[in-house]
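Asks: Build me a model:
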Amino acid sequence: MSRMTVNERPVQFDLDPRMPLLYALREAANLTGTKACGGGGAQCNGACMVLVDGVALRSCAITLAEAEGRIITTIEGLSRDRSHPVQQAMVAQGAIQCGYCTPGIVIALAALLQRNPAPTRADIDAAVPNICRCGVYPRLVKVAEQAARVAQRQERVSAAPAPGISAEDAARNVPALRVPEDE
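Replies: Reported below is the predicted structural model:
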């Protein structure tokens, strides 16, 4: 029985301890935001990235036995309402294309900003090993820079409304937009 904390909740997996964490998260815990990445064994595109004790790791390369007793954060646990600065900056900068690699990129950037609140371009390049076939790389530097400013409360981002909020209701809270009231 492998025990760990996943998204701030204690869990235990009654699975083969040699199983990659990726499959336990996706198949047993139904946390499908962490994407199956292809190659496995860290020879992947990074879409399977999760935080393990605050460090971005490829979940295809860590077994349940290696995850025992650790704190795991998936994309679902990073922010339940999409308010994490990296999530907001990804939307604001238009850095989401097909979305397959997005969870891994968000996790990698969140880990970077946690340990380095003012990363350089070299820091950003080194922290994001993910492969994106849609080519969002040029925007990732802007995403990281904007997310850092948001995290330091130097800037606010008006991006996607939280789940369950209609676009019309969200627009009512943006001063630059006026939505006619029903008469």
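Asks: Only C-alpha atoms from now on, for both contacts and neighbour counts.
Replies: OK.
Asks: Relative to residue 86, how far out is residue 76?
Replies: Residue 76 sits at a distance of 13 Å from residue 86 (criterion: C-alpha to C-alpha, to the nearest Å).
Asks: which one of those two has more residues nearby?
Replies: residue 86 (27 against 16; other C-alpha atoms under 10 Å).
Asks: Please settle this for me: is the more buried one part of a strand?
Replies: No: looking at residue 86 with DSSP: H, G, I helix; E, B strand; the rest coil, it is helix, so not inside a strand.
Asks: tell me which element the closest residue in space to it that isn't next to it in sequence is part of?
Replies: Closest residue to residue 86 in three dimensions, ignoring its sequence neighbours and counting by C-alpha to C-alpha, 6 or more residues apart in numbering: residue 147, at 5.0 Å. Using DSSP states H and E, residue 147 maps to helix 137-151.
Asks: what's the next secondary structure element after that helix?
Replies: Following helix 137-151 in sequence order, the next helix or strand is helix 167-172 (DSSP H and E).
Asks: distance between the ends of stretch 112-125?
Replies: So stretch 112-125: terminal residues 10 Å apart, C-alpha to C-alpha.
Asks: Second input sequence below; structure requested for side-by-side comparison:
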Amino acid sequence: MRLTVNGKAIQIDAEPEMPLLWALRDLAGILGPKFGCGIAACGACTVLVDGAPVRSCVMPVSQATGDIITIEGIGTPEALHPVQQAWIDEQVSQCGYCQAGQIMTAVALLEANPAPTDEDIDNAFGGNLCRCGTYPRIRAAVKRAAGAPAGA
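Replies: Okay, the predicted model is just below:
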């Protein structure tokens, strides 16, 4: 099976019904998306497929036919994505387990809506769980990233 992940074509040997999460982690060695629940309820496994946030724990790899972007594909240590920088500036992360999924949800939200309201943010993140309860910081980071210049 051929996938495009973070702008690179990769070849994997996977059963069509294997969840995308396990294809990424176990076969492609891409460890940013995390396993949290296995039923699309927590958001730790969120990746973008053709720009839309999807729960990779329940998406069969055979359905991931578009461009797949994981947390590893949105910035570099030298040039963080504005959402990554906002996460640092707002000190969002506590334990950090859910953060890759939270960040990918924020990236998708800001691509679709560059100036989200509190309600827009709450709606976009309604299914992303954070056991540490950093929701106010997540909202602040999304607003900070929304105000960042492109490419910052």
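Asks: And the TM-score, once the two are fitted together?
Replies: TM-score for the superposed chains, counting by TM-score structural alignment, normalised by the length of the second structure: 0.93, backed by 150 aligned residues with a C-alpha RMSD of 1.4 Å.
Asks: before we move on, the earlier item: counting contacts, what elements does the helix holding residue 147 of the first structure pack onto?
Replies: Helices and strands touching helix 137-151 of the first structure, by 3 or more C-alpha pairs under 8 Å, 6 or more residues apart in numbering; DSSP states H and E, are helix 85-92, helix 102-115, helix 121-127.
Asks: Can you add distance to residue 135 of the first structure and give those back as TSV?
Replies: What follows is these, written out as TSV (distance: least, C-alpha to C-alpha, whole Å):
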stretch	distance to residue 135 of the first structure
helix 85-92	14
helix 102-115	12
helix 121-127	14
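Asks: Just give the closest residue to residue 65 of the first structure, not the sequence neighbours.
Replies: residue 17 (4.8 Å).
Asks: Give the full set of residues in contact with the one you found.
Replies: 1, 2, 63, 64, 65 (C-alpha atoms under 8 Å, 6 or more residues apart in numbering).
Asks: residues making contact with stretch 108-121 of the first structure?
Replies: Counting by C-alpha under 8 Å, 6+ apart, 49, 51, 54-56, 86, 124, 127-128, 141, 144-145, 148, 151-152 sit against stretch 108-121 of the first structure.
Asks: Need the residue closest to the centroid of the second structure.
Replies: residue 104 (2.4 Å; C-alpha atoms, centre = their mean).
Asks: counterpart of that residue in the first structure?
Replies: Using TM-score structural alignment as the criterion, residue 104 of the second structure maps onto residue 107 of the first structure.
Asks: For residue 141 of the first structure, see how far away that match is.
Replies: Per C-alpha to C-alpha, residue 107 of the first structure is found 15 Å from residue 141 of the first structure.
Asks: and stretch 4-16 of the first structure, how far out from the chain's middle?
Replies: Distance, stretch centre to chain centre, for stretch 4-16 of the first structure: 19 Å (C-alpha atoms, centre = their mean, to the nearest Å).
Asks: so where in the second structure does that stretch end up aligned?
Replies: The aligned range for stretch 4-16 of the first structure is 3-15, by TM-score structural alignment.
Asks: neighbours of residue 81 of the second structure, just the number please.
Replies: By other C-alpha under 10 Å, neighbour count at residue 81 of the second structure equals 22.
Asks: residue contacts, it?
Replies: Neighbours of residue 81 of the second structure in contact, by C-alpha under 8 Å, 6+ apart: 74, 75, 151, 152.
Asks: Aligned against the first structure, show me the partner of it.
Replies: Match for residue 81 of the second structure (TM-score structural alignment): residue 84.
Asks: Tell me the spacing between residue 114 of the second structure and residue 121 of the second structure.
Replies: 11 Å.
Asks: Specify which residue of the two has the higher count of neighbours.
Replies: residue 121 (21 against 15).
Asks: who's in contact with that one?
Replies: Residues in contact with residue 121 of the second structure (C-alpha under 8 Å, 6+ apart) are 109, 139, 142.
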